[in-house]
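Undergrad: no sequence on hand, only this structure:
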């Protein structure tokens, strides 16, 4: 891979955009929770708000590769389900629904025996496909229905990804490997994890909601004329060209995996996994050219700190989902984003 070398002016501009707002007097919006909101005062019975959309179909990170050792079973809540992830005798990761079909025990309390997860309740063992391979106290034929729903898995770039589809359809697309991972000119990943109250679709929509950049993140102008949103099937790209020639490029593969590239500064592999309709888990890997590692923590803080992600958090927490928002022309590509995103509910 050839590493793109932007001009020094472009590097300076990109750094300003990430580490601090361009408007030096900007203060992030006040947190509505300083008063009362439905999210922060759950003891009150308020009229119901519209539900966010259901969990969309796509690839999601169940955990990092380092989170599951050989022979280990790990319990995870994701996509409104209790799941387990484990590695078989060859170290291959598998994801299953968490409850034993025999009598409902949670497999997260079990162990891996001969490459299959063993239920802690009665010892039934299930392989990576979810099929029961042993009932240790019975010589009878294993019932055909003794199986657990399983999920397609891809392990790459330090993540264990699983495919979720509401109707159980097979994967409709793949996530390509990230070129910078393992490249000798690039750092090892710097990890960021965070759970928050937010609907998955609205977090993705945030990337084409250019107007909010002024009021939430301190940008001096709305980048409608310098940002381009394009789609091709389940893939989308946002490119924002900066005044000094730099650019931010964000590639998304479905709703759960995206890659942000800021040439010469950083590449960020982001995974966003819905826990339920209103909660998400972020797991990001920041990669840096070796020359930038000395200021890596400053760049990460720019993305995730007061003027970055943390400025969005209270907005997402307290907003309600609006199925048909009232949009003006300068609202960027929100309508186009929603048309693209609708395919993941089919």
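TA: Here it is on my side, so go on. It should be emphasised that the depicted structure is a prediction, and the values quoted were computed from it without experimental measurement.

Undergrad: rest of the way, CA atoms for contacts and neighbours
TA: Will do.

Undergrad: quick one: what helix or strand has the spatially most central residue of the chain in it?
TA: Among the residues of the chain, the one closest to the centroid is residue 272, at 1.1 Å (C-alpha atoms, centre = their mean). Element membership of residue 272 [criterion: DSSP states H and E] is strand 266-276.

Undergrad: who are the packing partners of that strand?
TA: Other helices and strands packing on strand 266-276, by 3 or more C-alpha pairs under 8 Å, 6 or more residues apart in numbering; DSSP states H and E, are strand 58-64, strand 73-78, helix 200-205, strand 257-262, strand 279-287.

Undergrad: put this next to the previous one:
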């Protein structure tokens, strides 16, 4: 038994928050749908505390370079794609996707050290990924984001994609992996099962839930009745989550894949994106599945807005005071730390398998009472 003195219990808990590091996470980061970069023009991306330029050459490969020309500092994102090279708008120096200057039209030769930073990219499942590593090492094959079968199949919809800028540190997004309670209070869902598994570079959240009847919007007469959902959501590295999300309706299940991903602009802001595809079926053929995916996307986007509103006003806290039902916040942050240290400094505890199933008995009983009280209060007000 742990004995706590009166002086200890009366002590004020002080919020601790270290200065945010300007180091950005090692890993694959999604910059958005790849088709948006395939128009033969250079595109500006502000990421990892600097300005980048994205362009596709005639060979079809999408390239990412530092945006400023090493000659006289011209902005390459204002330049022109010429063949497989990006021409600087200032003096027409031609830069290849490998970061080397390929030619200078007015010069007999290219200086030996004419090289800029080039970022390794991957065009996969309709999304563009870029590899970031402060140490400059190439990505190990085993950390590549897994392919999503539905993204390339005709019996699934196309991606419905959203993007927004959030002005806070990216760690706030990651904390949601273990935060069961906020789903009830912020997103108006009702978790009934919640489990986390961390291992290697993957952090997984398994959750079953149902809608809160006291906050659910009235369904139209011809709309299918939603009874619950099942979710297996995994972060593959520091910034890209794949959620195999099943919505349970009366008479059928809707299979979908939700992407929740982000990349840092700087240490105090990031681009938050979501993408969703849904599987077509005899219950949801063709256009019906497309419309459902759009509806689901709006719902997911509203959930992001709810999170952002909290993040805008909350304090950063390194020593959160937790109760028994709060989930493994510290263990998640220990897992997350592996992406912010040199590879040689990764502690085995950061990558060792950790598994925790949260006991939902108390939360479910409490939330059920709250829902019933809210419904009774609303019915009483309506009848008076």
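TA: Looks like it arrived, so ask away. Being a predicted model, the structure only gives us computed values, none of them experimental.

Undergrad: overall similarity of the pair, as a TM-score.
TA: TM-score of the superposed chains, computed with TM-score structural alignment, normalised by the length of the first structure, equals 0.79; 292 aligned residues with a C-alpha RMSD of 2.0 Å.

Undergrad: out of the helices and strands packed on strand 266-276 of the first structure, nearest to residue 52 of the first structure?
TA: With C-alpha to C-alpha, the closest approach to residue 52 of the first structure among those belongs to helix 200-205: 8.3 Å.

Undergrad: could you tell me where the closest one falls in the second structure?
TA: Aligned using TM-score structural alignment, helix 200-205 of the first structure spans residues 170-175 in the second structure.

Undergrad: what about the aligned partner of residue 318 of the first structure in the second structure, how many residues nearby?
TA: Matched by TM-score structural alignment, residue 318 of the first structure corresponds to residue 313 in the second structure. Residue 313 of the second structure has 9 neighbours, counted by other C-alpha atoms under 10 Å.

Undergrad: what's around whichever residue in the second structure pairs up with residue 83 of the first structure, how many residues?
TA: Under the alignment (TM-score structural alignment), residue 83 of the first structure pairs with residue 52 of the second structure. Applying other C-alpha under 10 Å, we find 23 residues neighbouring residue 52 of the second structure.

Undergrad: what angle do the strand holding residue 272 of the first structure and strand 257-262 make?
TA: 150 degrees (axes from the mean of the first three to the mean of the last three C-alpha atoms, to 10 degrees).

Undergrad: for strand 266-276 of the first structure, grab the matching residue range in the second structure.
TA: Going by TM-score structural alignment, strand 266-276 of the first structure sits over residues 256-266 in the second structure.

Undergrad: mean per-residue distance, the matching stretch to the first structure?
TA: By mean C-alpha distance after the TM-score superposition for the first structure, the fitted stretch 256-266 of the second structure averages 1.6 Å away from its aligned residues in the first structure.

Undergrad: centre of the chain versus that stretch, how much separation?
TA: Centroid displacement of stretch 256-266 of the second structure relative to its chain, using C-alpha atoms, centre = their mean, to the nearest Å, is 2 Å.

Undergrad: just say helix, strand or coil for the residue in the second structure sticking out farthest from the centre.
TA: Going by C-alpha atoms, centre = their mean, the residue of the second structure most distant from its centre is residue 108, 47.2 Å out. What DSSP: H, G, I helix; E, B strand; the rest coil gives for residue 108 of the second structure is coil.

Undergrad: if I line the two up, what does it land on in the first structure?
TA: Using TM-score structural alignment, residue 108 of the second structure pairs with residue 139 in the first structure.

Undergrad: what's the spacing between its match and residue 323 of the first structure?
TA: Per C-alpha to C-alpha, to the nearest Å, residue 139 of the first structure is found 56 Å from residue 323 of the first structure.
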